[in-house]
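K.L.:
Sequence first, predicted model second:
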Amino acid sequence: MLQFQIIPVTPFQQNCTLFWCDETMKAAVVDPGGDIELIINAIEQQGVTLEKVLLTHAHIDHAGATKALSSHYQVPIEGPHKEDQFWIDLIPEQKQRFGFAHAEHFTTDRWLVQGDTVTFGNIELEVYFCPGHTPGHVVFFHRQSKLAQVGDVLFRGSIGRTDFPRGDHATLIKSIRENLFPLGNDVRFIPGHGPMSTFGEERQSNPFVGDMA
């Protein structure tokens, strides 16, 4: 069974997520943006063994502590899609702009594409390519739990910003409606910031991407 803990990190209160398999106690961290000591503490408190770092996209509040966490546990980095390489290359510039003291450039071990899966313990997450917020954004979905980690694609009552370099509003809307909503109204999702919701709730009431929008 998949278990999870949301760990808000950085001044942006980004929802870094610790996922683990309760049968094997093997784990993955999604989007370690910063505050690495909080992430390490969560891993230790849950008594799990980290197997990999997963990234939805490479904005610094989601990826700033990727290298530090990967190096600390000597585990591989998987994600995002290769179209986010330019954001990884911009981490030094993002670091100066936003004052992230410990963010470092990193090299991912595996780019992800639509239809891929990632695994830890007995857990398998499906990968969905959902560009728009960034060109290489991916989403992770655990079908048995009906749970998705959607990064900055979709929020409760809102959607991701598209005014960053290579963002695209129409592409983002298409990603949500064609890749996420078909997964089911009862799917719960962890967004990159703020509270959880379900795809069904957003279809009903989200002013940007709901059925009536």
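P.N.:
Now that the structure is in, tell me what you want to look at.
K.L.:
C-alpha only now, for contacts and for neighbours.
P.N.:
OK.
K.L.:
surely Ser70 meets Glu78?
P.N.:
No: if you go by CA atoms under 8 Å, Ser70 and Glu78 don't touch, sitting 10.5 Å apart.
K.L.:
Spit out the residues that contact these two alike.
P.N.:
Common contacts of Ser70 and Glu78 (CA atoms under 8 Å, 6 or more residues apart in numbering): 52-53.
K.L.:
Could you list the residues in contact with the longest helix seen in the chain?
P.N.:
For the chain, the helix with the greatest residue count under DSSP state H is helix 36-46. Residues outside helix 36-46 that contact it (CA under 8 Å, 6+ apart): 7, 9, 18, 32, 49-50, 65, 68-69.
K.L.:
likewise stretch 93-110?
P.N.:
34, 60, 63-68, 76-79, 88-89, 91-92.
K.L.:
Sort out which of these are buried, if you could.
P.N.:
Neighbour counting by 16 or more other CA atoms under 10 Å classes 34, 60, 63-68, 76-79, 88, 91-92 among these as buried.
K.L.:
taking those one by one, which sit in helices?
P.N.:
Among those, DSSP H puts 60, 63, 66-68, 88, 91-92 in helices.
K.L.:
got TSV for those, with distance to Leu147 too?
P.N.:
Formatted as TSV, these follow (distance: CA to CA, whole Å):
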residue	distance to Leu147
Ile60	24
Ala63	21
Thr66	23
Lys67	26
Ala68	27
Ile88	27
Ile91	29
Pro92	33
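K.L.:
okay, pairing it with this:
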Amino acid sequence: MMQYQIIPVTEFQENCSIIWCESTNEAAIVDPGGEAELLKKAVEKLALKVTKILLTHGHLDHVGAAKELADFYQVNIYGPQQEDKFLLDILPQQCVQFGFPFTAAFEPDTWLNDGEIVKVGDIVFDVIHCPGHTPGHVVFINKADKIAFVGDVLFNNSIGRTDFPRGNHLDLITSIKNKLFPLGDDIRFVPGHGPMSTFGYERMNNPYLV
């Protein structure tokens, strides 16, 4: 069974999630946007073995500590989809633009594509390519535990911005309605910022989608 802890990091308060498999104690860190030392302490307190870093998309506030943590734990970075390469290539410029500590450009060890799976211990995550907020955005969903980590695609009563480079509003709405909502109303999701919700609640109540 999967367990998780959500840790908001940096002044942007993005949700970084530590997820782990109870039976193996193996863990992954999803979207470590910054504050690497805080995340290391959380992992240590939970006594977990980090085996992967997972990224939903290439924006600085979701990847800022990814390379540092991957190097520290000697693990690979998975995701996003390769269309977000341009964002990872300009991380140093993003740091200057947003006043973040310097982050060097990097590439993940594995780009992810729609329909692939990622395992963390005995937990299986389906990878869903959900472009719109960024062209290479992916979502990780654990169907067994009915929980998804959706990055900046969907929020509680809101949706991801599409005014960044290569954002596309129509693609975003299509991703949400055609790829996420059909997975079931009872799927809980952890957004990139803010409180959790369910696909069912957002399908019925989200003012940007009804």
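P.N.:
Arrived safely. The shown structure was predicted, so the numbers you read here are calculated from the model rather than taken from an experiment.
K.L.:
returning to what we had before: buried ones in the longest helix of structure 1?
P.N.:
Neighbour count says helix 36-46 of structure 1 has 36, 39, 42-43 buried, by 16+ other CA under 10 Å.
K.L.:
With structure 2 overlaid, how far apart is that helix on average?
P.N.:
Superposing on structure 2 and averaging over aligned pairs (mean CA distance after the TM-score superposition for structure 1), helix 36-46 of structure 1 comes out at 0.8 Å.
K.L.:
Could you tell me where that helix falls in structure 2?
P.N.:
Taken onto structure 2 by TM-score structural alignment, helix 36-46 of structure 1 occupies residues 36-46 there.
K.L.:
pretty sure Ile173 of structure 1 is touching Val209, no?
P.N.:
Yes: look at Ile173 of structure 1 against Val209 with CA under 8 Å: they come within range, at 6.5 Å.
K.L.:
hang on, the earlier thing: and which of the contacts of stretch 93-110 of structure 1 is nearest to Val138 of structure 1?
P.N.:
Nearest to Val138 of structure 1 among the contacts of stretch 93-110 of structure 1 is Gly79, at 7.6 Å by CA to CA.
K.L.:
Is it correct that Phe155 of structure 1 is in contact with Arg188?
P.N.:
No: using CA under 8 Å, Phe155 of structure 1 makes no contact with Arg188, being 11.4 Å away.
K.L.:
can you list residues touching both of those two?
P.N.:
Any residue near both Phe155 of structure 1 and Arg188 by CA under 8 Å, 6+ apart counts here, and that gives 196-197.
K.L.:
okay, the two: which has more neighbours?
P.N.:
Neighbour totals were compared for Phe155 of structure 1 and Arg188, and Phe155 leads with 23 against 19 (other CA atoms under 10 Å).
K.L.:
Give me the nearest residue to that one, chain neighbours excluded.
P.N.:
The shortest distance from Phe155 of structure 1 to any non-neighbouring residue, by CA to CA, 6 or more residues apart in numbering, is to Pro191 (5.5 Å).
K.L.:
number of nearby residues for the aligned partner of that neighbour in structure 2?
P.N.:
By TM-score structural alignment, Pro191 of structure 1 lines up with Pro191 in structure 2. When counting by other CA under 10 Å, one arrives at 25 neighbours for Pro191 of structure 2.
K.L.:
Next: Ser23 of structure 2.
P.N.:
Neighbour count of Ser23 of structure 2, defined by other CA under 10 Å: 11.
K.L.:
Tell me which residues touch it, please.
P.N.:
1, 121-122.
K.L.:
ok, and the most crowded of these?
P.N.:
Gly121 (19 neighbours).
K.L.:
from memory that one sits against Leu48, does it?
P.N.:
No: in this structure Gly121 of structure 2 lies outside contact range of Leu48 using CA under 8 Å: 11.4 Å.
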